[in-house]
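> okay, structure incoming, though there's no sequence with it:
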């Protein structure tokens, strides 16, 4: 696979599967086709739908398949070819990201059935943050818990990698990247490496998201367990599907709809999102000791000028720094890693 090859990049969400077919070599990555399949739960086989879509368009079948995997758990910190040992680690990682990893593992199995002779590669959102210094990744818990893999992992790594790649040799020394979308996080990048980030053990922490609250006082969860009769399953639904913008606005996680609604609840949701994002940008700047460039990416970061400006308005006190909007290229990043590893 040293020459140009056709790579299928699969980017699994909790309810849909984005995919792209790319022609990749050592220097270029050309998109041939991209789309989304809804419905990744239950008995659905979205990979079969993708195969049919490629056939209908007379597109080539892939020479290798790359998968976005949100969490590799404590034992996998690099993008890697999928084999039996890696599948075992992915089963272990389900406990760290139950909303994302089980779906991704199921799609890996479906892709193996659809393309049995084709190399499969796992591309981890946690890999970019393997450079976090000890002081940034350590959570303030007893040693026996930390020894079991409880630490700050960080996510959206493929998005952050794509921004660093696009900046190339012109990347400044101190960059804060704000990946703002239904899932949202920030990353402090020093000399091209991740040195701090807002998400922690799971993709639930950090800043306010579409349906996730970001950082919460742990006492809130204890209160709900003790006083409101919540159990672990009910808490999981609360923090993964009912909170964030959706919880604040009494119904919607879509920032575009929040702009249109004009209700008190919708305005509060927007204001809280902006307020928390500002605070966390400042925390990333503190980790870097200053800022040269702030990059906005992700669905909100790329397309919502009003939210960007509101965040920036609260950061004027930091002085002068460059601001850019750069589209994330997660799927292209998957294709590039897959070509390299399968080669």
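Sure thing, it's come through. Nothing here was measured: the structure is a model prediction, and the numbers come from that model. Numbers count the residues shown, from 1 in each chain.

> alpha carbons only for contacts and neighbour counts from here, please
Noted.

> so residue 101 touches residue 67, yeah?
No - applying C-alpha atoms under 8 Å as the test, residue 101 and residue 67 come out as separate, 11.0 Å apart.

> which positions in the longest helix seen in the chain come out as buried?
Counting by DSSP state H, the longest helix found in the chain is helix 264-288. For helix 264-288, a neighbour-count test (16 or more other C-alpha atoms under 10 Å) marks 265-267, 269-270, 272-278, 280-285, 287-288 as buried.

> list the buried ones in the helix or strand where residue 34 lies?
Residue 34 belongs to strand 29-38 when assigned by DSSP states H and E. For strand 29-38, a neighbour-count test (16+ other C-alpha under 10 Å) marks 29, 31, 36, 37 as buried.

> pretty sure the third one sits against residue 18.
Yes - counting by C-alpha under 8 Å, residue 36 does reach residue 18; the two are 4.3 Å apart.

> now for these two: what residues contact both?
Between them, residue 36 and residue 18 share no contacting residue under C-alpha atoms under 8 Å, 6 or more residues apart in numbering.

> helices and strands around the one helix or strand residue 111 maps to, which ones?
For residue 111, the host element (DSSP H and E) is helix 101-114. Contacts defined by 3 or more C-alpha pairs under 8 Å, 6 or more residues apart in numbering; DSSP states H and E place helix 101-114 against strand 5-12, helix 46-56, strand 64-69, helix 84-93.

> put this beside the first:
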């Protein structure tokens, strides 16, 4: 007769799954602690190190002088923007990987970054817009329009929208817009100068007024993203199984695409394209939580901004007294992660 391990009943959950459920709560608390540490380091470390006590007094208004001015006027807006952008990119990456069932998907898969870039260069070259506030709105519109176009193309024909069609449509639109953007910046030196700074991807030089303008997009996108966890879990079993479990496939795809557009569009418009964060964070999270999107999304919301702020702090330290832009840091750290994923994981079947 077949034997089984003592203490294991038929139909009981796997030991690994049980351990994951047991550690989810403590791991989330640890992630929150890492985020708080990253916020503290972001406020204290830079070309001009500031003691933690002075940072606290500056935040409470008890301290005055140059250090307090640096904290309140420069580092607080930079840190808040880093938190918002990190949340947006982390959630966008998790949503895209769940929606397309592709472990190597990232927020740029639907052409959001390319749409924002194309709209920005058009605003500078044609309309003469140069202010950060104006460019944010143009970038948001470009991201939204491209997302709608990609979804329309992906849903055309028999069978409706599928992960493969959405991914291929996004790749095609991104390639076309990339060629358009390159042509525009080569024809206009002023556009090239403005785009060159934005293209790097940075948290430097932004103030709270910019954060306030894009905050509604971050808030709505975050709420939409967190509301899709259960439906995405159902879709992970396949469309037919998802429908049988009560999930509305079309509505889930639309709401997820809207959330990605709002989050990634706002993040790209405010800070420029920042690569690999949306790709790497969901994989790190699933190593702890498993594939349950009800946990993947909250973990990504906490861990992504922590890693982005830590990368920003690292960029301030490695070339002091200068700074290395955070997108360069994330690219240097994220490229090995991508290589490891390609070597260790099978790509999703197309």
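Perfect, thanks for sending it. It should be emphasised that the depicted structure is a prediction, and the values quoted were computed from it without experimental measurement.

> report the TM-score for the pair.
Overlay of the two chains. TM-score (TM-score structural alignment, normalised by the length of structure 1): 0.25; 151 aligned residues with a C-alpha RMSD of 7.1 Å.

> that older thread, JSON lines for the helices and strands packed on helix 101-114 of structure 1, including distance to residue 236 of structure 1 and mean neighbour count?
Output for these, formatted as JSON lines (distance: least, C-alpha to C-alpha, whole Å; neighbours: other C-alpha atoms under 10 Å):
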{"stretch": "strand 5-12", "distance to residue 236 of structure 1": "20", "mean neighbour count": "26"}
{"stretch": "helix 46-56", "distance to residue 236 of structure 1": "25", "mean neighbour count": "16"}
{"stretch": "strand 64-69", "distance to residue 236 of structure 1": "20", "mean neighbour count": "27"}
{"stretch": "helix 84-93", "distance to residue 236 of structure 1": "16", "mean neighbour count": "15"}
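
> secondary structure class for residue 257 of structure 1?
helix (DSSP: H, G, I helix; E, B strand; the rest coil).

> neighbours around it, how many?
A count of nearby residues for residue 257 of structure 1, using other C-alpha atoms under 10 Å, gives 11.

> so residue 214 of structure 2 is in which element?
According to DSSP H and E, residue 214 of structure 2 maps onto helix 208-227.

> helices and strands around that helix, which ones?
helix 76-100, helix 132-155, helix 249-271, helix 293-318.

> and the helix or strand following the third one, what's buried?
Spelled out, it's helix 249-271 of structure 2. The helix or strand immediately downstream of helix 249-271 of structure 2 is helix 277-289, counting by DSSP H and E. Using 16+ other C-alpha under 10 Å as the test for burial, helix 277-289 of structure 2 gives 277, 278, 279, 280, 281, 282, 283, 284, 285, 286, 288, 289.

> quick check: buried residues in the helix with the most length in structure 2?
The single longest helix within structure 2, with elements called by DSSP H, is helix 15-44. Neighbour-count burial for helix 15-44 of structure 2, counted by 16+ other C-alpha under 10 Å, picks out 20, 24, 27-28, 31-32, 34-35, 38-44.

> for stretch 331-343 of structure 1, same thing?
Neighbour counts using 16+ other C-alpha under 10 Å place 331, 332, 333, 334, 335, 336, 337, 338, 339, 341, 342 of stretch 331-343 of structure 1 among the buried residues.

> what's that stretch in contact with?
Stretch 331-343 of structure 1 is contacted by residues 1-2, 5, 7-11, 19-20, 22, 24-26, 29, 31, 64-68, 79-81, 119-123, 158-159, 161-162 when judged by C-alpha under 8 Å, 6+ apart.

> sorry, back to before: distance to residue 311 of structure 1 added to the helices and strands packed on helix 101-114 of structure 1, as TSV?
Below are these laid out as TSV (distance: least, C-alpha to C-alpha, whole Å):
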stretch	distance to residue 311 of structure 1
strand 5-12	29
helix 46-56	38
strand 64-69	29
helix 84-93	34
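
> out of those, nearest to residue 259 of structure 1?
Ranking those by proximity to residue 259 of structure 1 (C-alpha to C-alpha) places strand 5-12 first, at 27.9 Å.

> show me what the closest one is packed against.
Judged by 3+ C-alpha pairs under 8 Å, 6+ apart, the packing partners of strand 5-12 of structure 1 are strand 16-24, strand 64-69, helix 101-114, helix 330-342.

> next, the angle helix 101-114 makes with it.
Angle, strand 5-12 of structure 1 to helix 101-114, by axes from the mean of the first three to the mean of the last three C-alpha atoms, to 10 degrees: 150 degrees.

> give the burial count for the closest residue to residue 258 of structure 2 other than its chain neighbours, as a bare number.
Once flanking residues are discounted, residue 258 of structure 2 sits nearest to residue 221: 7.4 Å by C-alpha to C-alpha, 6 or more residues apart in numbering. Using other C-alpha under 10 Å, the number of residues around residue 221 of structure 2 comes to 26.

> just residue 182 of structure 2 next, same as before
Count around residue 182 of structure 2 with other C-alpha under 10 Å applied: 13.

> element containing it, please.
helix 163-187.

> buried ones in whichever strand or helix holds residue 159 of structure 1?
Assigned by DSSP H and E, residue 159 of structure 1 belongs to helix 157-167. Neighbour-count burial for helix 157-167 of structure 1 flags 157, 158, 159, 160, 161, 162, 163, 164 (criterion: 16+ other C-alpha under 10 Å).

> fine, thanks again, bye for now.
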